[in-house]
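**Q** Sequence first, predicted model second:
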Amino acid sequence: MSRDEKRGLVCPSYKKMSVYRQCKVIELPRSSYYFKPKGESLFNLQVMNAIDRKFLDCPFYGVERMTDYLRQDVGYFVGQKRVRRLYKLMNLKTIHPKKNLSKANKADYKFPYLLRNLKVERPAQVWQADITYIPMFKGFMYMFAIIDVYSRKIMGWDVSNTMNAEWCRDVLVDTIQRHGKPEIFNTDQGSQFTSEVFVKALQKNEVKISMDGKGRALDNIYIERFWGSLKREKIYLNPPNGGVDLYKQVKDYVHFYNTERRHKSLGRITPDEKFYQEIKNVS
């Protein structure tokens, strides 16, 4: 069955199964169902790619410092207003207090940070999650991923051209169904994670919820390191040509990251080896 034929089988109005689950059942990358080029100019896309590369090395760069870098070092004549809007569009969070980026609504849920001085000593003790901007040859998309802190294994992920709470919830629920639930789930205070639909999914599974302090991106350091590895080792070397190509590249890299990429911090073994080694010992 062709991709177009599969796309025609997806029914957004079917309430008993989300679009995410329907795509999973018929083996259709969600990105190929949803993908539409984002409505940004070529110049803005070039600026966004320059911001993304610099931000990987300098996550403490706020709007003012990034604007200076773009003007003086790259040669892009941009103002702070444009850079601030692009930061928000790219879901960038600096590691110092900032003004209302990924601001949660007042009515949304807030939870304390539970990882301070916590010794992580087993799989599924703590999962972390985040959303990042992924540049492509033309346009961009977002990626949501969940990582097991103990083993560094990527437990679940997806790409989309939007970053709403329902999308994150669907990936979370699917990941729990496949791997079981964690004891603690940690995120930042972005609006997706403080929303009722996301929080209720965790509470329904009796998972403890932990949230970073504002301006503390490094509280979620392990998923941030994965973003850097993915972009430097895969995305920047061969910019994806559309949503389907992006999905395939990310799928290939996650498999490589989990099963082949050895981590110095893990004693030169892979995340899968660390994860399943401990699961076997427990059982």
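**A** Right, received. Where do you want to start? Residues are numbered from 1 along each chain as shown.
**Q** C-alpha only now, for contacts and for neighbours.
**A** Noted.
**Q** Mind jotting down where the helices sit in this structure?
**A** Secondary structure of the chain, counting by DSSP state H: helices at 3-9, 19-25, 30-34, 42-57, 63-69, 80-90, 165-179, 196-204, 221-230, 243-259, 271-282.
**Q** For the fifth one, buried residues please.
**A** Of the residues in helix 63-69, those scored as buried under the neighbour-count criterion (16 or more other CA atoms under 10 Å) are 63, 66, 67, 68, 69.
**Q** swap in stretch 204-213?
**A** Neighbour count says stretch 204-213 has 207, 209, 210, 211, 212, 213 buried, by 16+ other CA under 10 Å.
**Q** wait, the first one sits on residue 176?
**A** No: Residue 207 is not in contact with residue 176 according to CA atoms under 8 Å; the separation is 10.5 Å.
**Q** How much space separates the closest residue to residue 161 other than its chain neighbours from residue 259?
**A** Closest residue to residue 161 apart from its sequence neighbours, by CA to CA, 6 or more residues apart in numbering: residue 141 at 4.7 Å. Counting by CA to CA, to the nearest Å, the separation of residue 141 from residue 259 is 25 Å.
**Q** I'd like to know how many residues surround residue 232.
**A** Applying other CA atoms under 10 Å, we find 14 residues neighbouring residue 232.
**Q** check contacts around residue 150.
**A** Contact analysis of residue 150 by CA atoms under 8 Å, 6 or more residues apart in numbering lists 120, 121, 122, 123, 124, 125, 126, 275.
**Q** Repeat the analysis, applying 6 Å as the threshold.
**A** For residue 150, the contact set (CA atoms under 6 Å, 6 or more residues apart in numbering) comprises 122, 123.
**Q** Ok, the one 5 residues further on next?
**A** Contacts here follow CA under 6 Å, 6+ apart; on that basis residue 155 touches 146, 147.
**Q** now swap in the one 4 residues further on and tell me
**A** Contact analysis of residue 159 by CA under 6 Å, 6+ apart lists 142, 143.
**Q** hmm, back to that, higher neighbour count, residue 141 and residue 259?
**A** The neighbour count for residue 141 versus residue 259, taken as other CA under 10 Å, is higher for residue 141 (23 against 15).
**Q** What are the boundaries of the strands in the stretch 101-250 of the chain?
**A** Ranges of strands in the stretch 101-250 of the chain, per DSSP state E, counting those that start in this stretch, are 126-135, 140-148, 154-160, 184-187, 208-211.
**Q** second one coming, line it up with the first:
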Amino acid sequence: MDVNDKRVLRLCRKLNIKSTIKYANNGCTRQSANPQYIAKNILNREFIAGTPNKKWLTDVTEFHYYAGIEKHKISMSAILDLYDRRIVSYVIRDHNNNALVFDTFDAALEASPNAHLIFHSDRGFQYTNRVFRAKLEATGMTQSMSKVAKCIDNGPMEGLWGIIKREWYYGKRFTSREAIVEMIENYIEYYNKQRLQRNLGVFAPIEKNTNYIYKQHKNCQWNSPLAKKLNILSIVYLTGNGSSMPGSNIVNSHKSVIADSVPYFLMGRISVIS
């Protein structure tokens, strides 16, 4: 169904529905004081990818909660796929350190073990670390970094943080760590599976990804082993849980076959909360 923007505006006014406020950006992450490695901006603001697992963006952000009058913070690291704008993996921790970023990368690699792509970030200390550079080289990925103080070089990733915070975070007071972690988990579930995006053809990220999978395999015989695997995966997607399904052992036994195009996190949330 096509709906004109002006009609949406008129109905919102009639129902007194107000949009969330876009807050001013507080600035970009500055370059690490002693970077061990700096990569060129290979991505060069080309934020379109023709297939999944070709271009990933990553970044770290903070959320705050209160315990009485004391203000606390947690850090969240995430990886975004530029093809379908899905959150491939994320990690939530109390501290912004190397382990936060390294574990996020490991979770994404578990989701897509055969991904050989451009991996783009800012120049934060975790990404300029030699250990992280070695992890990328070991998987055949090409590292790309934003220029100094150029947030727009990582625009879609910065935009994701803004979307999460405007829609479910700003204007609310979270009074426990558990409450804010639950909010983040629920939002990512909603964002990946339900939140429609105009630039994806009015699909949610997982819908966009699933459409790609079926287009790739639309000519296969539907009684073939591959088709049966795809059928199982569609059930996994609809139920959100593959571990308790009859036949989930079939999916698990063929991860390597479908890893290139099927997001493994559909079979269970890829996140680390600690």
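**A** Structure received. All values derive from a computational prediction rather than experimental measurement.
**Q** Please state their TM-score.
**A** TM-score of the superposed chains, computed with TM-score structural alignment, normalised by the length of structure 2, equals 0.65; 192 aligned residues with a CA RMSD of 2.1 Å.
**Q** ok, back up a step: mind putting the helices of structure 1 into TSV with distance to residue 104 of structure 1?
**A** Formatted as TSV, the helices of structure 1 follow (distance: least, CA to CA, whole Å):
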stretch	distance to residue 104 of structure 1
helix 3-9	33
helix 19-25	24
helix 30-34	25
helix 42-57	22
helix 63-69	20
helix 80-90	13
helix 165-179	12
helix 196-204	11
helix 221-230	20
helix 243-259	28
helix 271-282	32
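**Q** before we move on, the earlier item: ok, which of the strands of the stretch 101-250 of structure 1 comes nearest residue 56 of structure 1?
**A** Across the strands of the stretch 101-250 of structure 1, residue 56 of structure 1 has its closest neighbour in strand 126-135 (11.2 Å, CA to CA).
**Q** Could you give the residue range in structure 2 aligned to that closest one?
**A** Counting by TM-score structural alignment, strand 126-135 of structure 1 lines up with residues 55-64 of structure 2.
**Q** If we go by neighbour counts, what in that stretch is buried?
**A** Buried residues in stretch 55-64 of structure 2 (16+ other CA under 10 Å): 55, 56, 57, 58, 59, 60, 63, 64.
**Q** and if you look at stretch 196-207 of structure 2?
**A** 196, 203, 204, 205, 206, 207.
**Q** Where does it end up in structure 1?
**A** Using TM-score structural alignment, stretch 196-207 of structure 2 pairs with 262-273 in structure 1.
**Q** Please apply the same query to stretch 146-159 of structure 2.
**A** Using TM-score structural alignment, stretch 146-159 of structure 2 pairs with 212-225 in structure 1.
**Q** Buried residues of the matching stretch, list them for me.
**A** 212, 213, 214, 215, 216, 217, 218, 219, 220, 222, 223, 224.
**Q** Straight-line length of that stretch, end to end?
**A** 16 Å.
**Q** From the chain's centroid, how far away is that stretch?
**A** With CA atoms, centre = their mean, to the nearest Å as the basis, stretch 212-225 of structure 1 stands 12 Å off its chain's centre.
**Q** For stretch 128-142 of structure 2, which outside residues touch it?
**A** Residues contacting stretch 128-142 of structure 2 (CA under 6 Å, 6+ apart): 35, 36, 37, 38, 116, 117, 118, 119.
**Q** same thing but at 8 Å, please
**A** Against stretch 128-142 of structure 2 from outside (CA under 8 Å, 6+ apart): 32, 35-38, 102, 115-119, 126-127, 143.
**Q** Residue 159 of structure 1 pairs with which position in structure 2?
**A** Checking TM-score structural alignment: residue 159 of structure 1 goes with residue 92.
**Q** Quick one: residues contacting the residue nearest to that match when sequence neighbours are not counted.
**A** Nearest in space to residue 92 of structure 2, with sequence neighbours left out and distances taken as CA to CA, 6+ apart, is residue 76 at 4.5 Å. Neighbour list for residue 76 of structure 2: 60, 61, 62, 63, 90, 91, 92, 93, 96, 100 [criterion: CA under 8 Å, 6+ apart].
**Q** change it to 6 Å
**A** 60, 61, 91, 92.
**Q** ditto for residue 195 of structure 2
**A** Residues in contact with residue 195 of structure 2 (CA under 6 Å, 6+ apart) are residue 204.
**Q** go on, residue 45 of structure 2?
**A** residue 153.
**Q** how much space between it and residue 98 of structure 2?
**A** Counting by CA to CA, the gap from residue 45 of structure 2 to residue 98 of structure 2 is 26 Å.
**Q** ditto for residue 28 of structure 2
**A** If you go by CA to CA, the gap between residue 28 of structure 2 and residue 98 of structure 2 works out to 19 Å.
**Q** How about residue 233 of structure 2?
**A** For residue 233 of structure 2, the distance to residue 98 of structure 2 - CA to CA - is 34 Å.
**Q** what's the answer for residue 214 of structure 2, then?
**A** Residue 214 of structure 2 is 37 Å from residue 98 of structure 2, by CA to CA.
**Q** what do you get for residue 163 of structure 2?
**A** 25 Å.
**Q** How about residue 105 of structure 2?
**A** Taken as CA to CA, the span from residue 105 of structure 2 to residue 98 of structure 2 is 11 Å.
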